[in-house]
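In: model the structure of this input:
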Amino acid sequence: MIVRILGEGQYDLDDHALDALNGLDTQIESAIEAGDEEMFRTALQGLLAAVRASGTHHDVDSLDESDLILPPPDVTIDEVRDLLGDDGLIPG
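Out: Purely as a prediction, here's the structure:
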């Protein structure tokens, strides 16, 4: 699976990493529903850190399409609220 963090680049992750990412995505959704900026920021940073820690940098020269696109670390809670679908940031 190829995951892009906007403004940062792509990471290759094993499919089993998706379970951990989904847990963090659920925390982001809960924070947004509660309007809790601090919880949102913590959960988002955790999600992005998990992608960085679990993945390896994808070849910069590659034109491979990302399977999942995550917002940059400086995104606002309102911007993510607008991005969320029924499945959160991470489908599944």
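
In: for the rest of this, base every contact and every neighbour count on C-alpha atoms.
Out: OK.

In: next up, the contacts around the most centrally placed residue in the chain.
Out: Relative to the mean C-alpha position of the chain, the nearest C-alpha, by Cα atoms, centre = their mean, is the one of Leu70, at 4.0 Å. For Leu70, the set of contacting residues under the criterion of Cα atoms under 8 Å, 6 or more residues apart in numbering consists of 3-6, 48, 89.

In: one more to put side by side:
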Amino acid sequence: MIVRIMGEGQVRLDDTHLTELNELDDELLAEMESGDQDGFRRTLGALLHAVRRLGTPLPDASLEPSDLILPSADATLDEVRHLLGDDGLIPG
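Out: Okay, the predicted model is just below:
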């Protein structure tokens, strides 16, 4: 799967990591719903760090379609709300 982090680029990520990412996504969704700004910031950072750690960066010139698009680390709670689907940022 190809994941784009807005403002950074794309990484190739094996589907086997979706469980770990979904756990962080569920935490992020709960923090957003409760308005926990500090928790939101911490969990968004952890989610992006996990994608970077587990994925393999694609060259900047690569133009592959992204399966997932994640917000940048400095995205606001309101900006992320606009990106959310029914399942959060990561379907499943």
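
In: coming back round to it: ok, which pair from the contacts of Leu70 of the first structure is furthest apart?
Out: The widest separation within the contacts of Leu70 of the first structure, taken as Cα to Cα, falls between Leu6 and Leu89 and amounts to 12.9 Å.

In: what's the ChimeraX syntax to select whichever of the contacts of Leu70 of the first structure are buried?
Out: One line in ChimeraX is enough to select the buried members of the contacts of Leu70 of the first structure, burial here meaning 16 or more other Cα atoms under 10 Å:
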select :3,4,5,48,89
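
In: export the contacts of Leu70 of the first structure to CSV and tack on secondary structure?
Out: Converted to CSV, these look like this (DSSP: H, G, I helix; E, B strand; the rest coil):
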residue, secondary structure
Val3, strand
Arg4, strand
Ile5, strand
Leu6, coil
Leu48, helix
Leu89, coil
